[in-house]
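In: A predicted structure for the sequence below; I have some questions about it.
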Amino acid sequence: MQKINIIKATQNDYEILIKVWEASVRATHHFLSERDILTYKQMILSKYFDLVDLFCFKAHDVILGFLGLSNDTIQMLFIDPSARGKGIGKELMKFAIEEKKATKVDVNEQNEQAVGFYKHLGFVIMERFENDDAGKPYPILAMKLG
């Protein structure tokens, strides 16, 4: 049985978290350009990581995924591509919902796998925004636990 931990991330984890983020985005966000990925990467490192409570999923001291929460809203959920489909996203979501009382999630509409994942977990679309938080034309769905 592997040792699983969900722990609060610190700034010391940012370098690993951004690597997980980038690998995950490259595997799932095919609608983003290379320029967009690099722009978002810089924004996340310089601003967005500091605006959320970050929690890492670790197995054998290796970060395989992470979650970013702002009050009751899941702002980020990224899983290393090598670890996708192994229940890590579900574990992080269970933690967010049960331990941190999260009831909302914001997701890129064009990331259809993620939208389906959240729907499977009982989230329903409440609102749609034409642009993301950076003002870019990537629609965001605001979802709420049904």
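Out: Done, it's in.

In: going forward, measure contacts and count neighbours with C-alpha atoms only.
Out: Noted.

In: quick one, helices of the protein?
Out: With helices called from DSSP state H, the chain shows them at 14-28, 34-43, 49-51, 88-94, 112-120.

In: which strands and helices sit next to the fourth one?
Out: Other helices and strands packing on helix 88-94, by 3 or more CA pairs under 8 Å, 6 or more residues apart in numbering; DSSP states H and E, are strand 62-70, strand 73-79.

In: buried residues, that helix. List them.
Out: 88, 89, 92, 93 (16 or more other CA atoms under 10 Å).

In: go on, the second one?
Out: Of the residues in helix 34-43, those buried under the neighbour-count criterion (16+ other CA under 10 Å) are 40, 41.

In: now do it: distance to the chain's middle.
Out: How far helix 34-43 lies from its chain's middle: 16 Å, per CA atoms, centre = their mean, to the nearest Å.

In: A further structure is provided below for comparison with the first:
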Amino acid sequence: MKTLKEESNLGRASATDFDEITAVWEASVRATHHILKEEDILFYRPLIRNEYLYAVELFCFRDEHNRIIGFLGTSENKIEMLFIHPDCRGKGVGRALLQYAIDTLGSCKVDVNEQNEQAIGFYKYFGFKVVGRTELDGLRKPYPILNLELHV
């Protein structure tokens, strides 16, 4: 049986990947961000596709069929986005992307939606601690954000 590392490929993403990455983002958000309303997802989707993906250093994780199953976006020492397709959760994709962000890119900060308990638990498992909280997200919408930093 092949390991995830043998079956997959972690590499830099390009603008030609943006539609596929946006589809992974939407599937992941629908599976994990239950507090978001449909209009919120429709609001954020074009921002992700047309603005936010250009604003980060972007990496994707591909399966054995070259499909993107997870992605990571960083800026300086902060993880700005890390999303896994819901069909691929629990298979080491998130761990591989996070380890790459920490070990290779020097990322030690991340902001997480307070209601996304699975993501908070994921980051805490890897040594991140809550260091701050804001009532509103970056677009001033009423979704509290937790600021986490890596403490080893």
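Out: Structure received. It should be emphasised that the depicted structure is a prediction, and the values quoted were computed from it without experimental measurement.

In: and the TM-score between these chains?
Out: Once superposed, the chains reach a TM-score of 0.97 (TM-score structural alignment, normalised by the length of the first structure), with 146 aligned residues with a CA RMSD of 0.8 Å.

In: could you pull up the contacting residues of the residue opposite residue 103 of the first structure in the second structure once aligned?
Out: Applying TM-score structural alignment, one finds that residue 103 of the first structure aligns to residue 108 in the second structure. For residue 108 of the second structure, the contacting residues are 77, 78, 79, 102, 149, 150, by CA atoms under 8 Å, 6 or more residues apart in numbering.

In: next one: residue 108 of the second structure from residue 66 of the second structure, what distance?
Out: Per CA to CA, to the nearest Å, residue 108 of the second structure is found 29 Å from residue 66 of the second structure.

In: go on, residue 12 of the second structure?
Out: Applying CA to CA to residue 12 of the second structure and residue 66 of the second structure gives a distance of 13 Å.

In: ok, the two, which is more surrounded?
Out: Set side by side, residue 12 of the second structure and residue 66 show more neighbours around residue 12, with 14 against 11, by other CA atoms under 10 Å.

In: counterpart of the more buried one in the first structure?
Out: Residue 12 of the second structure maps onto residue 8 in the first structure, by TM-score structural alignment.

In: check residue 136 of the second structure too.
Out: Alignment note (TM-score structural alignment): residue 136 of the second structure maps to residue 131 of the first structure.

In: any idea how far the residue mapped onto residue 85 of the first structure from the second structure is from residue 4 of the second structure?
Out: Alignment note (TM-score structural alignment): residue 85 of the first structure maps to residue 90 of the second structure. Remark: distance between residue 90 of the second structure and residue 4 of the second structure (CA to CA) = 11 Å.
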